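Trainee: Fold the stuff below for me.
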Amino acid sequence: MKTSHRLSIGLRWTVPLLVGALALSACSDGGTESSASTPGEIVVVTPDQASNVVRDYGYTAGTDNQDVTNNMHAQLIRKPYVEEDGSDALVQDYYNFEPYLAESYDVSPDQLVYTFSLKQGVMSEHGNELDADDVLWSFERKFATPGGGMAGYYKPMLTDPATQIKKVDNYTVSFTVQKAGYGLTLLANLAENIGSIYDSNYLIENATPEDPYAVAWGAEDMMRGNFGYGAYMLESVTPGQEIVMTANPNFVLGEPEVKRMIRRVVADPATRANMVTRGDADVALALRSSDQATLESNDAVTVPTTTSNQYLLFSMNTTTAPFDDVRVRQAMAYAIPYDQIMSDVFFGRAYKYNHVLDDKAPNWDGSDLPQYDSDPERAKSLLAEAGLTDGLAFTLSVNNQLPAAQDTAIQIQSFAAEAGIDVTIAEVPAAQLNADTLAGKVQASLSIGASVTMTPPYSLQLLTQPGGGSNIALWNDPEFLAMVDQGLDAGDALSPEAGVFWNQAELRMTEQAPYIFIARVRPSVALEAGIGGFVQRTDFRIDYSNLTLGS
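Mentor: Down below sits the predicted model:
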């Protein structure tokens, strides 16, 4: 069983950063010329355009928004990029963390205090040096602007930054948590985009009494968003057409090989795929699985194949009939055509995965988990036990802008009929679907989501916290919640002692089936064959600073 390589208690971590290690496999000998005319320049085609990079203003959905924002910012630490057996690209190590803006960090023997020593001489675009005040002010801003939702992401690890985050000296800060079990998830969150550190001097210069953190000021103009320490900066924005980004010459890991990227809006996924094939684009985002399957045989294109944390999820409203009965929920788990969905909807770009935790986590044990397979007779038997001898009828709601969910719903509708289950499909706008689901107005829904932070407690709690914005099954199970609390009280979240409770909680969640995890969905991108260094990240954004360019 895999063991943890995280920092030993009381020791100091000074692991050097790794940049751009592994080139993507390609069928051609050397790839093709980049579609951009200038060396070091690439063209990225995206289905939409970023509209809000100010941070802490509020979540803005869209492929481009997150891809752009993530590349403008850097964090104290990050998850290392590592090779994965059976994959042709790099992935992230979910449970180890290496310094990024920090030079090193220490963990106290009781695992309650995390002290970060910052790299000195790290400069922002505006000529301001990174220091401890930037860290403190960044977290003050995150928690003081509720529109960004940061307090929810960090709860319960951080609830009061003023008392939990301290400046030790100009280049040293400490974070204190109440339980050792919180430490792993704190580190994981600090390594995500929600842990980004800002140039506080630049933002304070543009703050006002009415807008003390320059959030509204930044939202007025995207070009004011260059206040991170990331690998790229905005050069220009042409609304509805393209965004141009240039490499940050002061980037803490060194100036990237990709010096400039032109991000063009191309709404049609088939056109995006064809542009990479023709050499009119270097990177295509948010492709359909069917288009990726076609591209896999093209020597001019690389379609990365790795494992993934992105799940295809069937959710049921557990507060009202018929899905308040666990037997009915389990019946649905047997009334799904898993293999057919993998082949006919995702064309092999997804794989069956029926539980919530990462099976590569230290001390994970799924040997007792129920195996839900496609079995309409078993579904009928469970419905009969629940008193539904005449079958079941319900409405399955799906996002009307998510073709994969719509196609999956049709597959379920057809197969479930064999078990006497009558499924009516309702296609609903995303915002309405989310609001109606949390209001208890939806019987069942299909979605594609992920736990970006992959620690066991975070993954278990994301969809299950009573009253939480991601608990779309409205599930409230005291026995499950008690198991999670016991895990958090057991100390190091990756310890064998904590692992016992994580495994028990996952078993409880899988048996109670408020959610049916159908599959994990692979990366939805394609790249020109000469480009290497792609990483499948848990946030699904490309780290362009890690890319290498062919001749």
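
Trainee: From here on, just use CA atoms for contacts and neighbour counts.
Mentor: Noted.

Trainee: okay, now the nearest residue in space to residue 215 that is not next to it in sequence: neighbour count?
Mentor: Closest residue to residue 215 apart from its sequence neighbours, by Cα to Cα, 6 or more residues apart in numbering: residue 57 at 6.1 Å. Using other Cα atoms under 10 Å, residue 57 has 19 other residues around it.

Trainee: Tell me the secondary structure at residue 57.
Mentor: coil (DSSP: H, G, I helix; E, B strand; the rest coil).

Trainee: mind listing what it touches?
Mentor: By Cα atoms under 8 Å, 6 or more residues apart in numbering, the residues touching residue 57 are 145, 147-148, 215-216, 219.

Trainee: what's the strand or helix carrying residue 189 in contact with?
Mentor: According to DSSP states H and E, residue 189 maps onto helix 183-190. Here helix 183-190 makes contact (Cα under 8 Å, 6+ apart) with 75-79, 94-95, 97, 111-112, 154, 157-158, 177, 195-196, 453-455, 457-458, 492-494.

Trainee: try stretch 480-500
Mentor: With Cα under 8 Å, 6+ apart as the criterion, stretch 480-500 contacts 4, 111, 179-184, 361-364, 455-457, 460-461, 501-502, 504-505, 508-509.

Trainee: Weed out the non-buried ones from the residues you listed.
Mentor: Listed as buried from the contacts of stretch 480-500 are 111, 179-184, 361-364, 455-457, 460-461, 501-502, 504-505, 508-509; burial here means 16 or more other Cα atoms under 10 Å.

Trainee: Just these: which are in helices?
Mentor: Taking DSSP state H as the definition of helices, those contribute 183-184, 456-457, 460-461, 501-502, 504-505, 508-509.

Trainee: what residues does the helix or strand following the helix holding residue 189 touch?
Mentor: From helix 183-190 onward toward the C-terminus, using DSSP H and E, the following helix or strand is helix 200-205. Residues from elsewhere that reach helix 200-205 (Cα under 8 Å, 6+ apart): 126, 128, 133-134, 137-138, 212-214, 227.

Trainee: sorry, back to before: can you redo the contacts of residue 57 as a markdown table, where the extra columns are distance to residue 37?
Mentor: What follows is those, written out as a markdown table (distance: Cα to Cα, whole Å):
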| residue | distance to residue 37 |
| --- | --- |
| 145 | 42 |
| 147 | 41 |
| 148 | 39 |
| 215 | 37 |
| 216 | 37 |
| 219 | 33 |
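
Trainee: compare with the first, here's sequence two:
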Amino acid sequence: MLANRPGENMKKGVSKTVWTIALIIVVVVIAAVALMIQKPVKPAQPAQNVTAPSPTALDTLIIAMDTSDAVSLDPARAYEFASCLVANQLYDKLVDFELPDLVHVKPEVAESWEVSPDNRIYTFHIRKGIKFASGNELNADAVVYSLQRVIKLKQTAAWVLTQFVSKPEQIEKVDNYTVRITLDRPVAPSFFLATLTFTTGAIVDPKVVEAHAKGGDMGSDWMTDHSAGSGPYILESWERESQIVLVANPNYWKGAPPLKKIIIKHVPEPTDQLLLIKKGDVDIAWDLQADQIAQLAGTSGIVIEKVEGLRLIYIGMNVAVKPLDNVKVRQAIRYSIDYDSIVSNILKGMAIKWQTIIPKGLLGADPNTPYYKNITMAKKLLAEAGYPNGFEIELTTPPTYPQIDIATKIQSDLAEAGIKVKIVQMTQSEMYEKYRKQGLQLVLAGWGTDYPDPDDNAEAFGNYRVKQLAWRNSWYDDYAANLTEKAALEPDLNKRDAMYKNLSEYILENGPFVILYQQVHPYVLRDWVKGFVPDPTFFYLDFSKIYKKVGS
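Mentor: I've put the predicted structure just below:
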């Protein structure tokens, strides 16, 4: 009979199923509540930007930068940004600077020194107990060999030393721990000592170098991608267009550095560097652009270190071209430019307004910035100079960012004063070749300091006799040239400082330059990188003082 009542059987089946499902739900809810009472649910955690490095990575520093300019890691040849940066980790010098101070040299291999009354003879006393990575002793023989080697090899960077010491025999061993250097001419001690801090002043291991010499090259071919120093690190490998790897020197005389390995990855594109630093795959990104820096500002786990570099960007005004020979015309150009807009809107803060020839951070730096955009003053000066309706002039610039943007802004600014600027775009190589032959009218260019002494800038901007920037702009001013040469000889640091400030003020008013700004270099770090002191040059950074630590 039951088989004859399918509808009733279906209702009973559905009812039973519903009750079963309800019972399961009740059980699940009760279990969930019990679980919550036993262990409260944690609030959702915000997503982390990167995963902190594992403890095994804490002894390794990974840097992303463009190393394509590196030619050789031999300190007698190294003259490029990446080359000098790496060489400074591999070698010690007689004296050095300790960041952030770029005014007072500090003892390093030389624990002390004396200078003769005529400022020509320097006697250095070598610190005892220093060993090269090989275990060989660093003594007077090594110092003499290293500095004579620079002169004998005659590589590009040799001029830093040979401008004072033209012959190898002027570098002599007095005894096992004393070296005497006799200069061609007397100069301010602070000047000569500053140049010894450059890469060409590095001390190499003579025994190791000579063991790899061939064809009279004093080991230079082998030294291209090997090291023979006493610095905190040893060159383990250099894979071109890939990476440079340094390992800690077990014989380092100042004690083992905290980081056992430095890996400098060749990452030429800033966009790739940005991705790597965001992910935490690298510890430091070297070459990020202003927009990328702005993008990272305030990002958790990221630290942005900025430092005023030693590079100045300026407009050169060739006084052989009328009306640039008139000082009032040159002043009118200075009063036509909106410096603040260039720094803020084009460079987005990656520069500081700076109008004198010696960059901030060096002896003799003058922070005076009297010029600002004042079209009324510019027109008044032009009228007094005999050009009430302005004039036409060419401005040469490389066709790259930010130069072309700056040139366009200057063109617009000068137009307000009645000066019609025609922008001429040239590749840098072509532009500088023509510039060196006094062949340009206005030029947008830059000058980077080779070593942190004011003479490097003063000679270029003030002394036409050396045929650098003053000469290229046909500015033959004997007052500036004589003051430049005199300041290079002044042994008193305070008097020398005052002389360079005097020179800077004179060129600021009378010279053929519009100093636009001083570049700011940003370093982007993960916050676990500690002990990093930003470097305004390109070779004083000391990796041996850096360590990594997760958390505060």
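
Trainee: on that earlier part again, what's the helix holding residue 189 of the first structure aligned against in the second structure?
Mentor: Here helix 183-190 of the first structure aligns to the second structure at residues 189-196, judged by TM-score structural alignment.

Trainee: which one of the contacts of residue 57 of the first structure sits closest to residue 236 of the first structure?
Mentor: Of all the contacts of residue 57 of the first structure, residue 236 of the first structure sits closest to residue 219, with 15.6 Å by Cα to Cα.

Trainee: burial count for the closest one?
Mentor: 18.

Trainee: what do you get for residue 222 of the second structure?
Mentor: Neighbours of residue 222 of the second structure (other Cα under 10 Å): 19.

Trainee: who are the neighbours in contact with it?
Mentor: 212-213.

Trainee: now with 10 Å?
Mentor: Shown in contact with residue 222 of the second structure (Cα atoms under 10 Å, 6 or more residues apart in numbering): 72-74, 209-214.

Trainee: Looking at the second structure, which strand is longest?
Mentor: strand 302-317 (DSSP state E).

Trainee: After superposing, tell me the mean distance of it to the first structure.
Mentor: Here strand 302-317 of the second structure, set against the first structure after superposition, deviates by a mean of 2.4 Å using mean Cα distance after the TM-score superposition for the first structure.

Trainee: That strand: what's the following helix or strand?
Mentor: helix 327-336.

Trainee: Check which helices and strands the helix or strand following that next one sits against.
Mentor: Counting by DSSP H and E, the next helix or strand C-terminal to helix 327-336 of the second structure is helix 339-341. Counting contacts by 3 or more Cα pairs under 10 Å, 6 or more residues apart in numbering; DSSP states H and E, helix 339-341 of the second structure is packed against strand 351-353, helix 403-416, strand 513-526.

Trainee: To residue 442 of the second structure, which of those lies closest?
Mentor: It's strand 513-526; of these, that one is closest to residue 442 of the second structure (Cα to Cα) at 9.5 Å.

Trainee: Trace whichever helix or strand comes after that closest one over to the first structure and give me the residue numbers.
Mentor: Following strand 513-526 of the second structure in sequence order, the next helix or strand is strand 529-530 (DSSP H and E). The aligned range for strand 529-530 of the second structure in the first structure is 531-532, by TM-score structural alignment.

Trainee: So what's the gap between that stretch and the chain middle?
Mentor: Stretch 531-532 of the first structure sits 22 Å away from the centroid of its parent chain (Cα atoms, centre = their mean, to the nearest Å).

Trainee: Equivalent analysis for stretch 227-239 of the second structure, please.
Mentor: Centre to centre, stretch against its chain (Cα atoms, centre = their mean), the figure for stretch 227-239 of the second structure is 21 Å.

Trainee: Please identify the buried residues of it?
Mentor: For stretch 227-239 of the second structure, by 16+ other Cα under 10 Å, it's 227-236, 238.

Trainee: Could you tell me the end-to-end distance of it?
Mentor: 15 Å (Cα to Cα, to the nearest Å).

Trainee: What span of the first structure is it aligned with?
Mentor: Going by TM-score structural alignment: stretch 227-239 of the second structure matches residues 226-238.

Trainee: Excluding chain neighbours, what is closest to residue 50 of the first structure?
Mentor: Closest to residue 50 of the first structure by Cα to Cα, 6+ apart is residue 65, at 3.8 Å.

Trainee: so what corresponds to the one you found in the second structure?
Mentor: Using TM-score structural alignment, residue 65 of the first structure sits opposite residue 83 in the second structure.

Trainee: burial count for its match?
Mentor: 24.

Trainee: contacting residues for it?
Mentor: So residue 83 of the second structure contacts 67-75, 77, 199, 224, 538-539 (Cα under 10 Å, 6+ apart).

Trainee: Just tell me the aligned range of stretch 406-420 of the second structure in the first structure.
Mentor: Taking TM-score structural alignment, stretch 406-420 of the second structure hits residues 408-422 over in the first structure.

Trainee: in the stretch 51-200 of the second structure, which spans are helices?
Mentor: For the stretch 51-200 of the second structure, the helices defined by DSSP state H, counting those that start in this stretch cover 81-90, 140-153, 159-162, 189-196.

Trainee: Quick one: average offset of the second one versus the first structure, please.
Mentor: Looking back up the chat, that one is helix 140-153 of the second structure. Looks like 1.9 Å for helix 140-153 of the second structure (mean Cα distance after the TM-score superposition for the first structure).

Trainee: counting contacts, what elements does that helix pack onto?
Mentor: strand 121-126, helix 159-162, strand 171-175, strand 178-182, helix 206-211.

Trainee: The third one too?
Mentor: Secondary-structure packing of helix 159-162 of the second structure (3+ Cα pairs under 10 Å, 6+ apart): helix 140-153, helix 189-196.

Trainee: Using CSV, please lay out those together with distance to residue 409 of the second structure.
Mentor: Converted to CSV, those look like this (distance: least, Cα to Cα, whole Å):
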stretch, distance to residue 409 of the second structure
helix 140-153, 45
helix 189-196, 38
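
Trainee: Relative to residue 13 of the second structure, which of the ones you listed is closest?
Mentor: Among those, helix 189-196 sits nearest to residue 13 of the second structure (Cα to Cα), with 97.5 Å.
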